[in-house]
Structures are given as structure tokens and as C-alpha cells.
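> Following is a predicted model, sequence given first.
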Amino acid sequence: MTIDNTRHILYTLSENSSIELYDLGTDGKSTSRIISLSHSNLEYQVSKLLRTIEVAQMTLLSSIKIIEETESTHIHLMAVSKTGFRLYFSTGAVYSSNTRPYTLHLVHIRLPPGYNRVIGESKPSSVEHVLYNRGTVIMACGTNITNYRPLLWCITPDEYAFSLNFSEKYFVTDLDMCPLSMDNIGPNLLIYNDPSLPQPPLVVRQQFENRQEYITITPQGLEIFEMIRPYDTLCELFAISQGTETDAIKNYFKNMPNNQACVACLTIICDQSLKNQKIKEYATRAFFTHGGEPKLVTENLNDSFHDLTRVSKNQNTSYRSGHFTTSMPSLVSSQPNTSFINNQTNTSFMNVQPNTSFINNQPNITNLQSISVHYSFKHNALYLYVSRLLRPLWNIKAVNMETTDGKTYIVNTVSPDDCLFVASHLQTLHTFMNNYYKMLANYTRIPLDSSRRTTVQDAHQSESKSINCLKQLVVQSAEVFNLWKLLSEHQFYIIANKLSEQEHRVLENVTFKELILVHQEICQSLVQKLLDTYLNESSSVDSISTKLRQVCPSIYHSEDAACAKASEMIKLAQSTINEDERKQILYQSLKVLKEVAPKINLTSVCLQYTNCAYMEGVYQMCTECANKIDPKNLGGHYFVNNMVLDRDGPGYGAYMLRLDIYKEISSSLDYLYSIMVKNPSLNIPTRPNLIPGILENTALTPEQSSNLIAELIKLCISCDDEIMHTVVYRWMIDKKLIRETIEMGHHSLEKFLLAQSQSDDNNNYIKDVLCRYYEYNGNYNEAAEVLASLSKRPESGLTLSDRLMYLGRAMACLRSKKLSTPALNATSLREVEDLLQVAEIQKMILDLFLSSQVDGKAEIIEKLNNSLFTLGELYSNFAEPHRLWEAQLAILQLSNHDDRELVNQIWENILLKVVEDCGDIGEHNKMTIALEKIKSLASSHPINSSTFDLEYVTTMLEYLNCNLGGDLESVYTTMLTIGAPIESLVAIYKKIYSTNDPRWQKTSELHVLEVIMSLARYYLQNVDLWPSGMQRRSIAVNLFDLLVICQNMLYSRFAHSPLIEGVIAIKTELDIIIKN
């Protein structure tokens, strides 16, 4: 009885050679009988597969053995007959592990030794006990007619796993007594191996396993047999031959695939448990003697295509309808291999019926050739050996997540011993490759024949490059496993938990393959966290740094060691109270870091120095890195010569490298600024104060940060590198530190601001800073020029108010008493004045639109803000179409346009619109509002200017006053208030009264006469306003004459009007003034 625990199947074998199969269910907790294979049925199946041998010899069964799922998915059971025949069965559950068994079908027979046409070859018989272990069969045979003593047969295919023909090797050993039972011990695995996964042949995994041991139990006691591994065979041959030129060694390389034989040599060479150096020397000599040479081969693509087609047909493997098919070529009736040991046999597969499938519609490919390199056997053996070393760990995850007491930890999947085993073998191989580098590169085998030399050299160069790549993989792999061992010895889960969240996610899913080939940065981060653990515990990093340099020098460089030492010193400085000692320690750390610059983590270094308030260190490290990366200062030359836009120049790369390094200065300033702004009242001082030592675990205060910013800025500006200056200027301007930037007063600031304004013409902020710089330094001409250009730039994001402000500042600059060359800019002053006046009119138009409701208002406002317009554009595009009368008047005045009729019409429209806008308020109030409008406009339009006709405006006002019933004195008093001479008013009223305008007859015929009388009374009451006697008499005479005209009119038309007495009384008073 035997149980297959991988498939949950139970088999039984009865004395009459019948086999029964029981299904234990998918979970192994149930039992159901599926099939019973009787002896007669077995004979029938055997006879169908093999007709040349007596069936009875094969069907008397001695034992049944399980073939687990990890070994084969197709064959499930092996039965061994009394004569050593091995019968292989399938239960039908081939394609899925979830398919339960439903049959027991013979698919394959292997003949024991003695049936392969070799005369005199012994055969097993009377098999009593069988032991099976991954392809190897141990049979204990009792005594009979042919066997005078018990024998132990061992048949194994391990050594010939990669032979083209299926071959097995067998050994026969005499026993004192037939054993009662047999079992295997081990094997003792030397490295992690997942038993649930399919395992490769022993020849692949032999370096990871000790020799397999088998034990037999007899009445006399125990016997233990040791099964040699495939490469042990070659080892013994070397020991027997004491050299490499014997027939046994030559036969070994002849009968084994050359790649596999060379791999066996490498396995011996790198076997650390083998102490016999002579054997290793023989293996090395044989490796190079039989390793072959690379060569260029011309292949016909048409043949290759048909070969590929044939392989595609043969690779369809199936177990249906009782037929076992395989892709292995030449397996039917194959001939036995000749071996250096006579006990090697070639076992044939019987009655194989291939399941073929044809590829139709093949293209007709002819006369196509390609040249490829056929690498040497030793090259292929190196790759095979490395792949076998890395195979167990290559695709497994580097870490697993484990939960303990509710907490999840990251733990290693591979033990430190396993890591050490792989790494040490890889290092041994690397030493071998280094010692025999020239022989591996075939430098000594270049032919003298010049016709062949080029072809051979090409092949050798290709192989040499490939071997160099393999060496790199070997080194990287060994270092990763060495590092993993070291991390495992330092509480790996604590180190891993210090990684960033993103690194944590990568580590959780990364395999060793990805660690070696892709994610070197994870290894470097883990190294850094390991060092941080030492630093946080205030431990010296010298020992761990030395160890890291030994085990993984390409991951942990000498620069890393220097950085670790410097970090330790900075950590010590933070806890040092004495200021002189602290500065000395920091200075020493700076010297260490300068030696390895620029191969350092500059970001980390600058942050540490910033936290330690050592701005000199930040500045010095950035300068040192920049000078070492660009020793000839090509970047500085490139920048100084204004070639920043020429990206094809030789110095552009150096310039960008310097700029990238100096970003760390910005980062340090950002860090300090974020602390400083916690106290908004602080400003950056012009001169930094002394900074006391920063004690351990003591954060920087806002005051300290402010001083540190000033110190670092001062250091940077004091150097000659203008690229560094630009980084500082850009940072300060971004932080709105305009005053501090300008007050530094360095000449490079002007160049920076000019370059920035030219490269980004839309950056108004930079242009504004440039103006302030010019103003601060007294360069008013330049400041005015920039301000004027700013105001005129269209669609620059400025509002009209901004443009007016810039023009106003430009005017102020040009009128400054400090102006160095005022005569030179007289024209500019006039231009700016004109611009400002036009802009003020544009602002007036904008305000009018803002307070009005018109169609397309938003678009008009946007246009007025986006650019400055000329007077003509303002008039034709805005003022005239939208009837903006006041704006029209202002435009006419500024342009000195002399068109009395147009101006008078505009005044009339203004007055009419004012009255119209008053709505339903009282008539008297309307007149008051109209007069106020006249007063406001008179401030911009002087009396009797081209845009203010006093006679016309006064006439219009009196007519309006008459219609609205306003006060008699309201018009002339308003005119007097805005500066109209009384003499002019008297003349105007005289002209109005004398013209006999019909408008007055329609309203109030005596209105003008009453206004004249009121004007005369106003004069008599305020005669002191005209101190000059001559002027008084002149006004009095004019009024007297006007009243005479009025009196005559009254006598002629209104003889009984009471106004006559009033006129006479006023004349009497005027006469007194005239006579005095």
C-alpha cells in the first residue's frame, strides 16, 4: 500500500499483481474505490506496448512506487516487476490538479539492464525490495538460479539529464543478505528549497545537496550506501587518472554534452568542501582543454525556419488514448551509448506514437542567410553554472510579511547561511574568472593567418564581452547576497521599517532578481538605514563601514564610507557644547567630505549641516562639488558670455550641472525660511549675527534661521560664481524679499534681472524689481525707461491703474533732482508726460464704462486695461461711438483741436445729459446739479480755452436756468467762482440782451433783464472785491450803460413796470462810484 499525498490517491498491490486505486478526495479526507487493474488486464496493456519480450516477465510485480506531482504531472505511479521492468501509469488526471483520478492506464515501459543487445550484460531478477527517489531506482534482489548472492541494483538517469538520447547509469553491489527493508536518508539540503515546486534534475542542483544516502536493514544490522553526485564521477576520474589526457577523461567529455562536462569542471573548481587542490587543477586544465573556441557560423534562415516548424510539430505532448508522446528526438529504438563505464545503458521508450500537428501556409523562404556567434563550451558552462547557483533564490521574494502579537513585520525569506553559501560560491567563481581572464578571452588563440584573423577576432571579442557581462552579474549577485546576510544579522525588520513608504512598497514585492538587476537603490537605502541605526545609537560606524566595503563595495562605495564617517562627526558636533570644539569637528567632517566630492549625497549633507547651523559647510560642499564636476569652469564661462539660450554649446551641460548642484542652496534656504516664517515679525538681517552652538535634539529657532539665511546668502554672493548668485537671487525674489535683494547692491544683480526680463518678457514682476534696483542705485534714466516700457506693453496682465502707476513712477524718476543727465532725457520726459495725460483720459473713459450699463461692457473694459491707446483711437473707438461727451472734450483739449462749433455742441450735450440723468427731482435741484458739473469741468478746462467758450456756456446756462426756474444769481455767481471776469460777464449779458433771441420770448422775456439787475446789485454789494479804483469805475460804467439800455427798453415796452424804479435806483448807486 502506498499513498500519494500530493494528489490524495491511495494505491494497493496484491500478491497476484493486481493494482487498485482509491481516491481520497481533494482534501484527503474521504475514500472511494475508483478502479482495480487485474493481472490479466495488466498483461493485455503490456502486450499492446511491447511485443518482443515475454509478457509474463514484466507483469509479475514486486512493488509500486509513487511519482509525486512535483516530479511529473503526467506519470503518477511506477510498478517494478520481479525482473526489474518498470511500468509507468497515469490515472487520467493529467491537465489539472483538480481533476480527480478515473482510470489506471499504462503509458510507458523501461527495460532493465541486459535487454539492450549487449552480450553478457547481467539482468536483475528476484526483485524483493524497491526504493524510488526522484528518478533513481534501488532494487534489492534475492538469490535464485542466476543470482548466487543477494545483489543491490542502482539505476539512475541523473548524470545524463541533458543527453539527446535517454540514458541511465547503473551500479550493482553484492550484499551479504537480502535486506528486510530499505529507505533513503536526506538529502541534506545546503540551501533553501521549496519542496512544493517542481525540482530540476540532480545535475542542476547537485552543488546544493550532500550525497544522497540509502540504508538497508538486514538481520545482521544496517548498511549505508552513499550515492555519488554527477560531478563526483569526474572527480573520481581525475583522482584515478592523475591528469587530463587519459582515455577515461576523453571519453567522459566525448559522451557527455560538452557544456555539461565543462559545468562539472566548474563545480569541482568552485567546490569549497573539496580540499584536494590537484583535482581542482586537473578540472581547470580540462575546462580550458575541452572548452572549445567561439566561432562565427553562417546559417540558412530557410533551414532554420523548417527546423523550427519541425520542433513545433514535435513539441505537442499528450497522454490521451493510452499513448505517451514526447518532444525528445530519436527516442524510438535508440542505440545504447558507449561509456567509460561499461554499466551505462540506454533505455528506450516503447511504442511511442507522436501526436502531430501541422503548420500550414508556410512562406516560401529561400536564399536567406544570417551570421551568428556560436559561443564556446566554456562560455556556456560559465552561464550554466551561474544560473544553477542563482536558480533557487532568483525568483523568490526577498522578504515576507509576518504578523506577531498583532504587529506586522518584514522578515527575510532566506537565511544568512543560504545567502553566505551562494555568495561564497559566486565569489569563488569570480576569483577563477579573474585569475584566468586571458584564457577565457582566448587571447592566446588568435590565428596567424590574416584571412581568418578578423573572423576569429570578431567571435572572440563577442564572447569576451559576454563573459564580462557575466562577471558583472556575478559581482552584483554576490554583493546583494552578502549584504542580505549582513542585514539579517542586524535585525532586518527594524532597518526595513525605516524605509520610505514608496521604498517599503517596492521591498514588499521585490525578488532577488529585481534587487540584483533593477532595484540597486533599495540596497543602497537599506545600507543607509543600517548606518543610521548606528548613528542614532551614537555608535562608531568604522567597523560596520569596513564590513560593508568588504562584502559589497559596488553598493557601498568608499564615498559612502566617508559620508558615514562625516555623519558620525556631525552627530558628535550637535552634542558638543563648546563652540570651538564644535566648529573644529564640523571643519574636520567638511575635509572628509571634500575628499570624496562629488560622489556624495549632497542633499543629505547640506541638510545635516543646516540643522547644525554650519552654513559654511553648505556653501563649501556645493562649491567643491561644482568645481570638481566642472574643473575648467565651462559652465561659468557659458553663463557669463550670455549663451544660456545656446543649448548646443560645449558649456551648456556644465552649466546645467552647476545649476543642479546649487539647487541644494535653495533647498537649505527653503528649510530655514520655513522655520523663520513661524515668526512673521522677523526680517532677514543685512549682517548675520553670531549663531550659538545647536545642542542635540534642539530645533532651530526663527531668530537663528533668520541669521543663518543671511549668513548663507552673504557667503554665496561673496564668491565669483555668478551662477550661484542667480540661484540666490531667484530664491530671494520668489520669496518677495525685494528690499533685501536690492540692498545687497552686487553688480551681478543687474545682469541677472536684465537676463530674466529678456528671457521672459511677460514677467512684469522681474521688470518691477529691476526698476526698483535702478531707483535704489540712482539710475533714474534706466528706471524710467523700464517703467515706460512696462506701461506700454500690451496684454501683459497689467491693469490700466498699474500702467498709470508705472508712468507716474517714470515721471518721478525723470524729474528727480538726482538725475545725472537731465538734458539728455528732455524728449523722454515729454513723451512720458504725453503718455501719462493720454492714459489719464483712458482711465476716465474706463471709469465711465465701469459706472455705466452698455452692451459688451466686459470686452470694452478688457480692451482698455490690456493696452494704452492714442488720442485718435480713444476718440473714434470709445468716446464718440458711446457718446462720452466729457471724454470727447478732454481729448479735444489735449489735442489742441480748435473747433468751436464741435466744442459748443459737446457742452450742450453735457448739460442736456446732466438734466436728463437727474430724473424726477425738483427743477431747482436740477439746475444746482448742472452748475456743479460746470464747476468740476472748469477745473480741467480753463476759461476761454479752446474747449471752454465762456459766452456759449453762460448763454446755455442762463437759458437752462430760465427754463428750470432757478435763482437769478446762480449762473453768474458760478461763472465768477470758476474765474470768469465780471467785465466779460457784463459784455456777455449785454450781447444776450441785445440779440433779441426768440428763445427768451418763449420763456420769460424779462429774465435776462432781471439777471442783469441782479448782477449789478451783486457788484454794488461786493464792490470791495475789486480794490482798484480804475477797475471799479470801468465795471460800474459798463453796468451803467447796460442798465440804460434796459431802462429804455422798459420805457418803450413796459412803461408801468415796477422794474423801472429798480433800474433807476441801481443806476444812482453806480453813478456815485463813477463820480468818485
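Structure's in. What do you need?
> going forward, measure contacts and count neighbours with C-alpha atoms only.
Will do.
> For N380, see how far away E463 is.
Distance from E463 to N380, counting by C-alpha to C-alpha, to the nearest Å: 10 Å.
> The two: who's more crowded?
E463 (24 against 19; other C-alpha atoms under 10 Å).
> Now the more buried one: which helix or strand?
Counting by DSSP states H and E, the element that carries E463 is helix 450-488.
> In terms of secondary structure, what does that helix contact?
Packing contacts for helix 450-488, counted by 3 or more C-alpha pairs under 8 Å, 6 or more residues apart in numbering; DSSP states H and E, involve strand 295-300, strand 369-374, helix 377-394, helix 416-435, helix 512-517, helix 520-536, helix 542-551.
> same thing but 7 Å
Helix 450-488 makes packing contacts with strand 295-300, helix 416-435, helix 512-517, helix 542-551 when contacts are defined by 3 or more C-alpha pairs under 7 Å, 6 or more residues apart in numbering; DSSP states H and E.
> Quick check: buried residues in it?
Along helix 450-488, the positions that meet the burial threshold by neighbour count (16 or more other C-alpha atoms under 10 Å) are 456-457, 459-460, 462-464, 467, 470-471, 473-488.
> what's the answer for stretch 858-871, then?
If you call a residue buried by 16+ other C-alpha under 10 Å, then stretch 858-871 has these buried ones: 860-861, 863-869, 871.
> Restricted to helices, list these.
In this view, these that belong to helices under DSSP state H are 860-861, 863-866, 871.
> which one of those is nearest D532?
N866 (57.9 Å; C-alpha to C-alpha).
> Which residue is the nearest non-sequential neighbour of the closest one?
In space, N866 comes closest to E795 once its chain neighbours are excluded; the distance is 4.5 Å by C-alpha to C-alpha, 6 or more residues apart in numbering.
> surely that neighbour meets S867?
Yes - here E795 lies in contact with S867, judged by C-alpha atoms under 7 Å, at a distance of 6.2 Å.
> give me the number of residues near R86?
Around R86 sit 22 other residues, with neighbours defined as other C-alpha under 10 Å.
> and the comparison structure, right after this:
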Amino acid sequence: MLTLRESLRRYQQISQHTDLALVCSQYRQVRFYEGVLELCLTAADKKDPQRLGPHFYKNGEPEEDRVGQQAFQERLLCYKCITDTMQELVNQSKAAPQSPSVPKQPGPPVMTSDPNMLSNEEATAHFEQMLGLAQRSQDELFHIALYNWLIQADLTDKLLEVNSPYLEEHLMHMIKQDQSKVHNMDLLWRYYEKNRNFGKAAHVLARLADMHSTDISLKQRLEYIARAILSAKSSSSISAHASDGEFLHELEEKMELVRIQVQIQETLIKQYSHHPSVKNVISQLDSELMDITKLYGEFADHFKLSECKLAIIHCAGHADPILVHSLWQEILEKELGDSVAMSPADRMRSLNLKLVSLGKIYAGTPRYFPLEFLVKFLEQEVCRLNWDVGFVTSTMLEIGVQLPRLLEVYDQLFKTRDPCWQRLKKPLHLVECIHVLLSGYVDDPSRVPTYDRRRFTNVCLDNICGYLVELQSLSPNATLQHIIGNFKSLQAKLEKLH
């Protein structure tokens, strides 16, 4: 090794006049990789002793600075010998293992491949050694050439392992220059995250999500925001700045809005993908994040996307009862319209799934889940379509509506005596629903919390007395007598619950 070191020392003295490519090739053959690195870095300094190349780069590479440009190019050629060597090691680390060729004549197998060829493991080890040594260099321009090569060689994981003060600065410089902006910003947040600088990572991720670009899909924007929230939370657990809390709140609000934009895009793809003009609209939703007004006016309202409109007014906290009712009606009518060719059982299942999925979102905020309106609308459809009497009550309980609240709604509807039930030729439909609801309670009293059970049982008994008075005042027929009998039996069971 002394002789190699000695040769390196001598070459370094005259490195500005040395044929670098030739010497580096000889050093590679004897696996003297540190020699390649040291010789090329010395040559770069000797060819540009006044450091005109770095000055040219720092000044933004002005075209009129011919001398600076010449020095800059000279340096890049020196660095290229290093990165070419590293590329060769990368190629060898991925090469298929050598195998003997098919023999043309009898005798021992002949190896046709290069005996100097490194094994995959050796090549990887030499590459890691070179990368480690390269990081010790104080030559900033070499670091930049190395980073650019790592990016171009698709070795970004290795780039992010680099522990250097120059990397952050270089990535920010590239972003300012608008060079592969999305890719470099993607590297920058990963660099910050790797170095546990979560606050900076969150801000870069938020900028990426907001960037107007066709290179970022809406799904990626959603991922960026989700990742930004995670980073911001990690950051605020380390620092306790009020601004961190505000930023996190902004991100969470934005996340809600991005989800609505995704919902709009998915709905358009599902419903209008056969319309050529909608393809542009779908791409438009990919290219940037929209504000709430634009999402409502230009997309949800324009394409009559009622579910998306409901999501937007919920997000905005805008609760106009007339609008909420009409949106729910549109949602339910569309669902019933889409399932018209199905069997009654499948239609009920389809509507149940839709109601439960939306109910889980909105039932907690009654302004956006108008229970009285929904029950009345749905029960009229049940009468019209001759569906199961317990369909609506079981669906509402599945959503999580409390049984006492549900009874209150049905009781109120019954007492209102709306003529619509007569028109539908189902004047006793609501009391039948109430019977189904209360039978469920008698069979399983745990549907009502223990502390409220006695009060609720009394309410049920009081209500039943009222229903019986009402029912017994009507002209008797077999159906009516059957309903009266059912309520009397229910009354007896409820009294036993006391």
C-alpha cells in the first residue's frame, strides 16, 4: 500500500497536468479507491487555485463570467472521475454473479469474465467507503456535484444518509432555481424528518400539498397533509410555541377540505367518467388545492353532487335547514333511483348502507342530520314501496340514534296527524313502527342505559295508553284489532320491567 500512497503523493504534486481518467482507471484496477478520491479533489484545487469555480456557482452562474465558467467546468470534470468510479461500483454491486461460460471443448471450465471484477459485497463495501470519505471533504462544490450525481443515479436514500452542512443549503438552492422543484422539496422534507427537524419538515410538506403542479396528484397532496400533521404534532411535542399550535390547527382544517376535494374527484370519476369534458375537471382537481367556495360553486353545485355539498356546508359550519333538508332528499332520491332495478331486499340493504355511512358522519351534529325530516321522508318511501315496517327504526338504531330520542320523533309524527299517511293508504303505519321499536326495547332493555330505564319505561307506558285510546276510537276491523292486541301485550311486558 506504501507504493500506492507514494504514487498518489507524486501524482498530487502534478495533478493539474495529470491525465486523471487514465490514473483513476489504474487505481480502480488495484482497488485503490481512496486514491481516486484524493487525487481528483487535489486536481480540482490545483486547476482552480483562486476558487473561481465556487465563486461562479455562488453568483448564480452568470454567462458573462467566462473565466469563472471555465474554472467551474474544470472542477466538474475532476469530480466526474470520482462519481464515474462510484457509478462503476454501484453497477458491480448489482451485477449478476459470474458463472463459467458453456465449454466449447472438453477440459476444466474457463472463466471468460474479468478476474478483477468485484463481488457484489466487495463493490458495496468500496462504495460505502468512498461515500464516507467523500463526506469529509471541505470542497462545497464537490459536495454539490456528489449530491446531483446521487439524485441522478436514483440513490436518494444514500443522499439522505449524508451528514453534511451543505445538503440543506443545496436543496433549498435547487428549489429556488425551480429545478425539479417537486422532487427536491420531496427530498428536503425527508432530509428534515431524518434529522428529526419535524417543524421544518411539516412546513415543506404543507408547501408541497399547496403547490400548483400537474406532477402531484390529489391523493399525494392528501398524503403530504397527513404527513405534515404527523410532523407538526411531533414538533409541538418537542417545542411549545403557540405558532406551532396554530399551524397544526390550519393543517387539520386543510385536511378536512382536501378530503372533500378527493370525495368530489372520486364521485366525478364514478358518475361522469364517460364524459370527455369531465376528464379536464378531474385533472384540474389534481393540479391544486381549491378553497371551499370554489369547491362548492364550480364543482359540487355545478355537477349536482349532493353528498359533497352536504360535506362542504358541514365543513363550513353553514346550517341552513331548508338547504340541509333538500340535500338529504336529493341524496336519498338518487340512492333509490340508482337501485330501482334491484330486488326489494337488495334496495333496502343498499339504502341502509348509504344511511349508516352518512349517519356515522353527521348524526353527532343534528343540524346536518335532521332526524324528524329523515324519518318522515323514509317512512313514506317504506309505505310507497311496501318495505319492512322496522326498516327505518333498525337503520337509525344502527347509526347510533338513542332509542328514547327515536320514540320522541315517532310519537311527535303520529300526534301531528299528517294526511300523507291517509293518502298512502297506511293510516296506522307509524303506530306499527312504534310497536316494532318498543318490542325491541322489551326484548333487550340494555338498549337504554340503566340510569334512564325507569323513566323511559314510564314514558312508553304513558304513550301506549294514548295510542290505545286513539286506536279504540276508530272503526273496528281485523287489522286494527290485531294492533290493539299487540299494544296490550306490550303494555303487560313493560309493566313487568318495573
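Now that the structure is in, tell me what you want to look at. Keep in mind the model is a prediction, meaning the values are calculated, not measured.
> TM between them?
Remark: TM-score between the superposed chains equals 0.90 [TM-score structural alignment, normalised by the length of structure 2]; 474 aligned residues with a C-alpha RMSD of 2.1 Å.
> how about TSV for the helices and strands packed on helix 450-488 of structure 1, with mean neighbour count added?
Formatted as TSV, the entries for these read as follows, by neighbours: other C-alpha atoms under 10 Å:
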stretch	mean neighbour count
strand 295-300	15
helix 416-435	19
helix 512-517	18
helix 542-551	16
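> Adding distance to P822 of structure 1, write these out as TSV.
Below are these laid out as TSV (distance: least, C-alpha to C-alpha, whole Å):
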stretch	distance to P822 of structure 1
strand 295-300	86
helix 416-435	82
helix 512-517	72
helix 542-551	71
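> The residue nearest the centre of structure 1: which element?
The residue at the geometric middle of structure 1, judged as the C-alpha nearest the mean C-alpha position with C-alpha atoms, centre = their mean, is Q502 (12.1 Å). Q502 of structure 1 belongs to helix 501-509 when elements are defined using DSSP H and E.
> Buried by neighbour count: which residues of that helix qualify?
Buried positions in helix 501-509 of structure 1, judged by neighbour count with 16+ other C-alpha under 10 Å: 503-504, 507-508.
> which among these gets closest to I64 of structure 1?
The shortest distance between I64 of structure 1 and any of those, using C-alpha to C-alpha, involves E508 and amounts to 44.6 Å.
> What distance do you get for the closest residue to Q70 of structure 2 other than its chain neighbours to I82 of structure 2?
The spatial neighbour of Q70 of structure 2 that comes closest, neighbours along the chain excluded (C-alpha to C-alpha, 6+ apart), is G53 at 7.7 Å. Summarising the geometry, the distance separating G53 of structure 2 from I82 of structure 2, computed by C-alpha to C-alpha, is 18 Å.
> cool, R454 of structure 2 as well?
85 Å.
> In structure 2, what range does the host helix or strand of N41 of structure 1 match?
Assigned by DSSP H and E, N41 of structure 1 falls within helix 39-49. Residues of structure 2 aligning with helix 39-49 of structure 1 are absent, taking TM-score structural alignment as the criterion.
> buried set for that helix?
Taking 16+ other C-alpha under 10 Å as the neighbour-count basis, helix 39-49 of structure 1 is seen to contain the buried residues 39, 42-43, 45-47, 49.
> before we move on, back to that, quick check: the farthest pair among the buried residues of helix 501-509 of structure 1?
It's E503 and E508 that sit farthest apart of the buried residues of helix 501-509 of structure 1, by C-alpha to C-alpha, at 8.7 Å.
> In structure 1, what residue corresponds to P370 of structure 2?
The pairwise alignment with structure 1 assigns P370 of structure 2 to D949, based on TM-score structural alignment.
> and if you look at N59 of structure 2?
Checking TM-score structural alignment: N59 of structure 2 goes with M643.
> where along structure 2 do the strands fall?
For structure 2, no strands are identified by DSSP state E.
> Ok, the stretch 201-350 of structure 1 next?
With DSSP state E, counting those that start in this stretch as the definition, the stretch 201-350 of structure 1 shows strands at residue ranges 212-218, 221-227, 295-300, 344-345.
> what stretch of structure 2 lies opposite the last one in the alignment?
Spelled out, it's strand 344-345 of structure 1. Applying TM-score structural alignment, one finds that strand 344-345 of structure 1 aligns to no residue range of structure 2.
> on contacts alone, who are the packing partners of that strand?
Taking 3+ C-alpha pairs under 7 Å, 6+ apart as contact, the helices and strands that strand 344-345 of structure 1 lies on are strand 168-174.
> circling back: so after the helix holding E463 of structure 1, what's the next helix or strand?
helix 492-496.
> Show residues contacting that following helix.
Residues external to helix 492-496 of structure 1 that are found in contact with it (C-alpha atoms under 7 Å, 6 or more residues apart in numbering): 409-411, 526, 529-530.
> Apply 8 Å and report the result again.
Applying C-alpha atoms under 8 Å, 6 or more residues apart in numbering, the external contacts of helix 492-496 of structure 1 come out as 409-412, 487, 504, 526, 529-530, 533.
> The counterpart of I82 of structure 2 in structure 1: neighbouring residues, count only.
In structure 1, the residue paired with I82 of structure 2 is I665, using TM-score structural alignment. Summarising burial for I665 of structure 1: neighbours were counted as other C-alpha under 10 Å, giving 25.
> For K354 of structure 2, what is the corresponding residue in structure 1?
When the structures are aligned by TM-score structural alignment, the residue of structure 1 matched to K354 of structure 2 is K933.
> and what of H249 of structure 2?
Aligned against structure 1 - with TM-score structural alignment as the criterion - H249 of structure 2 pairs with R830.
> Could you measure from that match over to L814 of structure 1?
When distances are taken as C-alpha to C-alpha, R830 of structure 1 and L814 of structure 1 turn out to be 10 Å apart.
> In terms of neighbours, single out the busier of those two.
When neighbours are counted by other C-alpha under 10 Å, R830 of structure 1 and L814 differ, and L814 comes out ahead with 26 against 13.
> show me what contacts the more buried one?
So, once contact is read as C-alpha under 8 Å, 6+ apart, L814 of structure 1 ends up touching 780-781, 784, 822, 825, 829.
> And it, what's its match in structure 2?
For L814 of structure 1, the aligned position in structure 2 is occupied by A232, per TM-score structural alignment.
> related to what we said a few turns ago, specify the stretch among the helices and strands packed on helix 450-488 of structure 1 that is closest to H746 of structure 1.
Across these, the minimum distance to H746 of structure 1, taken as C-alpha to C-alpha, is reached by helix 542-551, at 45.1 Å.
> No further questions, thank you.
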